[in-house]
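>>> Fold the following for me, if possible:
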Amino acid sequence: MSTEEQVIAAQRGDHEAFHHLISSKKAKLYSIAFAYLKDETDALEVIQEMTYRAYTQLSKLKEPKYFQTWLTRILIRICIDEQKRKRKVMPLFQLPEQLATDLKLDDKILLEVAVDLLPPKLRHIIILKYYEDMTLSEIANLLEKPEGTVKTWLNKALIELRIALRKGSEHVQHI
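Down below sits the predicted model:
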């Protein structure tokens, strides 16, 4: 059964279809939640809340083919709400494994700090593009923004990161 067929079945009250839909996406959902919240318990709690909201609002999903995007959008909104609610200092952004192995320790630390200091909309683009390996059109669809806007934000984020890294490496060399 395709994802679209499972969504339609779940919308008609098939609890098993809904369970299968959520279960098949759990690793990706956890990865996104953890990238935002940096805490296993918090990530699991927001996934639970996302599951509840998705279940209660499934009838509002008009296009079953966009289920993954719709679900991820709900998750991101809950993660942002959780960040605001806790008002806590978030631990450093965790670099994707591939990028982390190619950098020296000083550069890793500088990059993690620089990503954490980006404005939220730019940080979201960096997390989704480089940590979650999403395409620009997937990010645009997820954030409900034109692809050109996402490209502009990505470009701005990369420029800000380059500036921060240049300043940071100059500062580290002087120490």
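
>>> C-alpha from now on. contacts and neighbour counts both.
Fine.

>>> which non-adjacent residue is nearest the residue nearest the centre of the chain?
Centrality entry for the chain: nearest residue to the mean C-alpha point is residue 32, 4.3 Å, by C-alpha atoms, centre = their mean. Spatial nearest neighbour of residue 32, chain neighbours left out: residue 132 (7.0 Å); criterion: C-alpha to C-alpha, 6 or more residues apart in numbering.

>>> hang on, the one you found packs against residue 34?
No. The pair residue 132 / residue 34 is not scored as a contact, 11.0 Å apart, by C-alpha atoms under 8 Å.

>>> which of those two has more neighbours?
More neighbours surround residue 34 than the other of residue 132 and residue 34, with 20 against 15 (other C-alpha atoms under 10 Å).

>>> give me every residue that touches the more buried one.
Contact analysis of residue 34 by C-alpha atoms under 8 Å, 6 or more residues apart in numbering lists 40, 42-43.

>>> same thing but at 6 Å, please
Listed by C-alpha atoms under 6 Å, 6 or more residues apart in numbering, the contact partners of residue 34 are residue 43.

>>> picking that back up, quick one: the residue nearest to residue 32 from residue 89, how far?
Relative to residue 89, residue 132 is positioned 22 Å away (C-alpha to C-alpha, to the nearest Å).

>>> for the protein, what's the longest helix?
As assigned by DSSP state H, the longest helix anywhere in the chain is helix 147-174.

>>> Please provide the structure for the following sequence as well, for comparison with the first:
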Amino acid sequence: METDVLLAQKGDKEAFSRLIEECQLTLYRVSKGILKDDTDCADAIQETILKSYHSIINLKQPKYFKTWLTRILINECNDILRKRKKIILLESVDDIGSSEENTEALIDLKLALSKLEYNHRTVLILFYYEEFSIKEIAQILKVREGTVKSRLNRARQKLSSVLNLYKDERGIENE
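Model prediction:
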């Protein structure tokens, strides 16, 4: 990836296209985790690609391309949310990488994630689904690593509580 970043910084359009293709699933998952509507996701991704294409020359460390691109995407998503003042809901767990059938557990997870605050849902998606490190998430969100750790901890606790409520409502015994 770093080679393609260096080529793209020198104006190689094919190298930039390869970079975007390599990151397209991440771009969709992250945008879908923040925005509800596929059209909004497409708008955010398109703006991200345009902005990154025009400013890739300013990227100082090629190894952080994916982190840098994700930060641009999150800013774009936040801009869309501010403009539309929408409530953020997670549309589908399947879109975030699950290949299993839509079971009750996945439905519960979808509902539980949608109940979490934006900051908690975002760190869960970046950490578990996109497998960014704590350090990378801190860079993406422009917060301290300790803040990411505490958000992850609180998000896990809240997610667990919500999932346990769903189990209790259906009468499923906790294991």
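
>>> Now the TM-score, please.
After superposition, the two chains reach a TM-score of 0.77 (TM-score structural alignment, normalised by the length of structure 1), with 168 aligned residues with a C-alpha RMSD of 2.7 Å.

>>> one step back: and the residue nearest to the centre of structure 1, what pairs with it in structure 2?
Under the alignment by TM-score structural alignment, residue 32 of structure 1 pairs with residue 30 in structure 2.

>>> what helix or strand is its match on?
According to DSSP states H and E, residue 30 of structure 2 maps onto helix 13-34.

>>> With structure 1 overlaid, report how far that helix is off on average.
When structure 1 is superposed, helix 13-34 of structure 2 averages 2.2 Å from its matched positions, counting by mean C-alpha distance after the TM-score superposition for structure 1.

>>> mean deviation of the next helix or strand along the chain from that helix from structure 1?
The helix or strand immediately downstream of helix 13-34 of structure 2 is helix 38-55, counting by DSSP H and E. Helix 38-55 of structure 2, aligned to structure 1 and superposed, deviates on average by 1.5 Å (mean C-alpha distance after the TM-score superposition for structure 1).

>>> Please report how far the alignment partner in structure 2 of the residue nearest to residue 32 of structure 1 lies from residue 2 of structure 2.
Mapped onto structure 2 by TM-score structural alignment, residue 132 of structure 1 lines up with residue 130. Distance of residue 130 of structure 2 to residue 2 of structure 2, given as C-alpha to C-alpha: 19 Å.

>>> Same check on residue 33 of structure 2?
Distance, residue 33 of structure 2 to residue 2 of structure 2, using C-alpha to C-alpha: 27 Å.

>>> out of these two, which sits in the busier spot?
Set residue 33 of structure 2 next to residue 2 and count neighbours by other C-alpha under 10 Å: residue 33 wins out with 27 against 13.

>>> check contacts around the more buried one.
For residue 33 of structure 2, the contacting residues are residue 90, by C-alpha under 6 Å, 6+ apart.

>>> same thing but 10 Å
For residue 33 of structure 2, the contact set (C-alpha atoms under 10 Å, 6 or more residues apart in numbering) comprises 27, 41, 77, 88-93, 95-96, 113-114, 118, 121-122, 124-126.

>>> And residue 82 of structure 1, by the same measure?
Residues near residue 82 of structure 1 by C-alpha under 10 Å, 6+ apart: 36-37, 42-43, 45-46, 76, 88.

>>> Residue 102 of structure 1: which of those residues is nearest?
Comparing the contacts of residue 82 of structure 1 against residue 102 of structure 1 with C-alpha to C-alpha places residue 36 closest, at 22.9 Å.

>>> Neighbours of the closest one, how many?
22.

>>> didn't it look like it was pressed against residue 125?
No. Using C-alpha atoms under 10 Å as the test, residue 36 of structure 1 is too far from residue 125 to be in contact (11.7 Å).

>>> before we move on, the earlier item: overlap in contacts, residue 132 and residue 34 of structure 1.
Shared contacts of residue 132 of structure 1 and residue 34, counting by C-alpha under 10 Å, 6+ apart, come down to residue 28.

>>> from what I can see the match of residue 32 of structure 1 touches residue 132, true?
No. At 11.4 Å, residue 30 of structure 2 does not count as touching residue 132 under the criterion of C-alpha under 10 Å.
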